[in-house]
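Colleague: Coordinates for the following, if possible.
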Amino acid sequence: MREIGLFEAKNRLSELVGKAEKGEEIVITRRGKPAARLVALRNDDDKRHQALEAVARIRELRKGLTLGGLDIKELINEGRR
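Modeller: From the prediction side, this is the model:
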């Protein structure tokens, strides 16, 4: 993580964005105190892929699991009483 002052960040923004795209995290300070963080955006396709993988893992884990003869509707109704 690299810290850089606001004035310098303004003058070197293109360079800093390039570094952030490569994975570096840059903290922009104002009067010596952290004010903002510059990081690369995650690709929405990556998030979608991660979500689909999670769903697949959950489906795999539930295989072979049963409620021991209980009916899901009965359990729901029991919880409402």
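
Colleague: Please make it C-alpha for all contacts and neighbour counts, starting now.
Modeller: Will do.

Colleague: Where do the helices of this protein begin and end?
Modeller: Assigned by DSSP state H, the chain shows helices spanning 6-11, 13-21, 44-62, 72-80.

Colleague: Can you give the distance from the first one to the centre of its chain?
Modeller: Yep, that's helix 6-11 we're talking about. Relative to the centre of its chain, helix 6-11 is centred 28 Å away, using C-alpha atoms, centre = their mean, to the nearest Å.

Colleague: list the buried ones in that helix?
Modeller: Within helix 6-11, the residues scored as buried using 16 or more other C-alpha atoms under 10 Å are 6, 9.

Colleague: Next, the structure of the following sequence, for comparison with the previous one:
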Amino acid sequence: MVKINVKEARSQFSSLLDIVQEGDEVIILRRGKPVARLVSLESKAKVLPSLKDFRTSIRSKGKGLSQGVIQGREEERY
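Modeller: Alright, predicted model coming up:
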């Protein structure tokens, strides 16, 4: 991971893109505090399929929201 301040990032943007393309990430600092992160689009693409797998692997438990709303309307609530 490379950390660089805004002024240096502006002057070295092309080389920062090369770093990111190689798979590393770049943190851009303003007054010593991180404000942005440059990452490769390919790294994001790798994460998305695993998120889809995760969503399909989890199952909801109990009643669905619509079933709860319908039941609440049918029952006496007061």
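
Colleague: quick one: TM-score?
Modeller: Superposed pair, TM-score by TM-score structural alignment, normalised by the length of structure 2: 0.56. Supporting alignment: 60 aligned residues with a C-alpha RMSD of 3.2 Å.

Colleague: follow-up on the earlier one: can you check which of the helices of structure 1 gets nearest to residue 28 of structure 1?
Modeller: Nearest to residue 28 of structure 1 among the helices of structure 1 is helix 6-11; the distance by C-alpha to C-alpha comes to 5.8 Å.

Colleague: just to revisit the earlier point, would you mind saying which of the helices of structure 1 lies nearest residue 29 of structure 1?
Modeller: Nearest to residue 29 of structure 1, of all these, is helix 6-11, at 5.7 Å by C-alpha to C-alpha.

Colleague: distance from that closest one to structure 2 after superposition?
Modeller: Once fitted to structure 2, helix 6-11 of structure 1 is off its aligned match by 0.3 Å on average (mean C-alpha distance after the TM-score superposition for structure 1).

Colleague: What range does that helix cover in structure 2?
Modeller: The alignment of helix 6-11 of structure 1 onto structure 2 (TM-score structural alignment) covers residues 6-11.

Colleague: picking that back up, what's the closest of the helices of structure 1 to residue 34 of structure 1?
Modeller: Shortest distance between residue 34 of structure 1 and those, using C-alpha to C-alpha, is found for helix 6-11: 9.7 Å.
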